[in-house]
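> Pasting the sequence and the predicted coordinates here, then a few questions.
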Amino acid sequence: MDTLIQQLINGLMLGSIYGLIALGYTMVYGILRIINFAHGDLLMVGALTALSGMQTLTRYFPAISPLAALTAATLLAMAVCALLAMGIERFAYRRLRNAPRLAPLISGIGLSVLLQTAAMMIWSRNPLMFPQVLPMDPIAVTHGSAAHPPAIITVTGLVTLALALLAMAGLWLLVEFTRLGRGMRAVAENPRVASLMGINPNRIITLTFAIGGLFAALAGVMMASNYGSASFSMGFLPGIKAFTAAVLGGIGNLRGAMLGGLLLGLIESLGAGYLGELTGGLFGSNYQDIFAFIVLILVLIFRPAGLLGERVAQRA
């Protein structure tokens, strides 16, 4: 039972990060019907920007507290990634809206390579240590025993899970109960009709990319805080897994992206944990990445629309 609870905790923490990134994929797809494969690299830009921001603040303001520096650096990273996402939409995707579907896909892959190369030139190719601001001391969740250690969680893990769930709930409220959310739903249904009703589709699409960039930056800071490092390539694999989570939940559906992220994190954690036990440690955490792609293959074969399907209507 202690092992099960520990794997559930690990899975929820990991899945919450996947869910945040998956929201960016599903919002863009719901409106434009394209997959922004450069979205995962916004996570990397957010983490490295936050790291540079913290270093700059502590250099020029030595008296600043580490928590205040992390908060300010996170807000800076979110602003930078939002502006970068808006630039990506304006210069890489706007002219390709009516192009064949393969064109935006190739553009996104090219942008991903460009962002990784630029990050490698700015921050170097070596992994950089990310400051551990929040306490990493383990907090026992269960009592455990001599044979089985208790399930644990850290303050960083708790904050990560809480922030992710709050961000997801906030986005859902934004989409369902605000004027911007109504505009996003209208453009997703039919951009031409929405423009006739006084909605500016270009503005809605740009803001959608910006919101996705905000969430990607937050996910990047959370991931770097949990693992204690950041690098130019850190966003590629989480981005692919978040895309898998979006497909699992039903790409184009916000609740599906949240559900898919949490489920994928749980599948990875439980699969790697119990596979390691069953094989005596031969297979374990080093093989957890395969579960995401197994899930993607199975979903595409047996339920291409995802668990919650896609509620976006066909355009006229």
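Received it, and whenever you're ready, just let me know what you need.

> rest of the way, CA atoms for contacts and neighbours
Will do.

> element containing the residue nearest in space to the middle of the chain?
Nearest to the mean C-alpha position of the chain, by C-alpha atoms, centre = their mean, lies I21 at 1.7 Å. Per DSSP states H and E, I21 falls inside helix 2-32.

> which strands and helices sit next to that helix?
Applying 3 or more C-alpha pairs under 8 Å, 6 or more residues apart in numbering; DSSP states H and E, one finds that helix 2-32 contacts helix 39-60, helix 155-177, helix 179-189, helix 201-227, helix 236-249, helix 254-278.

> Of the ones you listed, which is nearest L114?
Closest to L114 of the helices and strands packed on helix 2-32 is helix 39-60 (C-alpha to C-alpha; 9.7 Å).

> could you point out which element follows the closest one?
Trace forward from helix 39-60 with DSSP H and E and the next one is helix 66-88.

> now for that next one, which elements pack on it?
With contacts taken as 3+ C-alpha pairs under 8 Å, 6+ apart, helix 66-88 sits against helix 39-60, helix 201-227.

> and with 10 Å instead?
helix 39-60, helix 102-123, helix 201-227 (3 or more C-alpha pairs under 10 Å, 6 or more residues apart in numbering; DSSP states H and E).

> Go through the longest one and flag the buried ones.
Pointing back at helix 201-227 there. Under the neighbour-count criterion of 16 or more other C-alpha atoms under 10 Å, helix 201-227 has 201, 204-226 buried.

> Out of the helices and strands packed on helix 66-88, flag the one nearest L275.
Nearest of the helices and strands packed on helix 66-88 (C-alpha to C-alpha): helix 201-227, 22.5 Å.

> Let me know the secondary structure of H143.
For H143, the assignment made with DSSP: H, G, I helix; E, B strand; the rest coil gives coil.

> try it against this one:
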Amino acid sequence: MDPKTLLQNLVNGLSLGSLYALIAIGYTMVYGILRLINFAHGDIFMMAAYFTFFFVTLIQLPWYFAAIFAIASAALLGFGVDRIAYKPIRKAPRISALITAIGVSFFLESLAVVIFSGIPRSFRTIFPQFLNEMIILGGHMEIKYGQEVILGGIRFPIISVVTLVVTAIAIIFLWWFIYKTKIGMAMRSVSVDIPTTSLMGVNVDRVIGMTFALGSALAGVGGILWAVRYPQVWPYMGFLPGMKAFVAAVFGGIGSVPGAVVGGLVLGITEVMMVGLFPGAAGYRDAFAFFILIIILSVKPSGLLGKPELVKV
């Protein structure tokens, strides 16, 4: 593989990995507080793409307003899922919460089929206008027909560049929110000890609901970017990306936000590089992600940045 192709694949891998990271953050935040794997998370990712599509096509909103409202709707949906499905079983055995999460996932997928139909929708019709403009900067960078960035003779898909920038902004905002706000401090406290945090006057249910909303908003950002990258929306589009994001969260250390980011980036780069080096194995790229999961669980169950949990007797 020549250096230019290697660099192109690296950028594409970072772009794909950043999408996995955005979804994986939601998994790891919920698990860090409730020790719950929210399998409905990938379906909230799917609903955000549908929200964007219909905000543009039915309500005729500009794409940027549609994206904002879709992200807000995804956050509200995540908050509602917690209040309706998970809050009543806070003190139930973990297996009950796991079964509920699977049930919510099936419910959202079936609801999307009933409301939106199972026919895939093309996302190209609402492709942002600014991506269709020709921009030349100093003769060094060119955005050609909204499809690619040409930098130093190397061609990068523009959506890859946009995805990296948006993901970086989202992660910086998340860091600020968790470490610089009171609700973020409460989230960190709840993730360590729920009973003690409750005794200190913190409304734990409100903090948990905010965690679901924030994680779902990030999944909404990922869903919109995914639909732009792979311009087709359908009710089961969130299943495989959601499972891969779960693999990324486990790989990085479930419960660790930096681990989710690292795991998503590593998984995306590895997946793209594997296809680039072994084109004949492209059909096995999805299976490769789950092979990584098996290896990680066998060698280091706590993940790259995760901490082993003490066994409670």
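Okay, I see it. Nothing here was measured: the structure is a model prediction, and the numbers come from that model.

> Go through the helices and strands packed on helix 66-88 of the first structure and name the closest to G157 of the first structure.
Nearest of these to G157 of the first structure, taken as C-alpha to C-alpha: helix 201-227 at 7.0 Å.

> Could you tell me where the closest one falls in the second structure?
Under TM-score structural alignment, the counterpart of helix 201-227 of the first structure in the second structure spans residues 204-230.

> V28 of the first structure -> the second structure?
In the second structure, V28 of the first structure lands on V30 (TM-score structural alignment).

> got the contact list for that match?
36-38, 41, 191, 208-209, 211-212, 214-215, 254-255 (C-alpha atoms under 10 Å, 6 or more residues apart in numbering).

> swap in N190 of the first structure?
Applying C-alpha under 10 Å, 6+ apart, the residues near N190 of the first structure are I31, P201, V312, A313, Q314, R315, A316.

> do the same with L166 of the first structure
Contacts for L166 of the first structure (C-alpha under 10 Å, 6+ apart) come out as W172.

> what does it align to in the second structure?
Counting by TM-score structural alignment, the partner of L166 of the first structure is I169.

> how far away is that match from S18 of the second structure?
Going from I169 of the second structure to S18 of the second structure by C-alpha to C-alpha, to the nearest Å gives 11 Å.

> Please enumerate the shared neighbours of these two.
T163.

> ok, the contacts of N190 of the first structure in the second structure: which stay?
Among the contacts of N190 of the first structure, the ones still in contact in the second structure (both residues aligned by TM-score structural alignment, their matches' C-alpha atoms under 10 Å) are I31.

> Could you confirm F156 of the second structure falls within a helix?
No. According to three-state DSSP, the state of F156 of the second structure is strand, so it is not within a helix.

> What does it correspond to in the first structure?
Using TM-score structural alignment, F156 of the second structure pairs with I153 in the first structure.

> Return the residues in contact with its match.
I153 of the first structure neighbours (C-alpha under 10 Å, 6+ apart): Q6, I9, N10, M13, M136, D137, P138, I139, A140, V141.

> quick one, which of the helices and strands packed on helix 66-88 of the first structure is nearest to L300 of the first structure?
L300 of the first structure lies closest to helix 102-123 among these, at 18.3 Å (C-alpha to C-alpha).

> what's the closest one aligned against in the second structure?
The aligned range for helix 102-123 of the first structure is 95-116, by TM-score structural alignment.

> Tell me the mean distance between the matching stretch and the first structure once they are aligned.
Once fitted to the first structure, stretch 95-116 of the second structure is off its aligned match by 1.0 Å on average (mean C-alpha distance after the TM-score superposition for the first structure).

> quick one: the nearest residue to R121 of the second structure once chain neighbours are set aside from G264 of the second structure, how far?
Spatial nearest neighbour of R121 of the second structure, excluding adjacent residues (C-alpha to C-alpha, 6 or more residues apart in numbering): V233 at 5.0 Å. Going from V233 of the second structure to G264 of the second structure by C-alpha to C-alpha gives 22 Å.

> With neighbour numbers in mind, choose between the two.
G264 (34 against 25; other C-alpha atoms under 10 Å).

> All good on my end, thank you.
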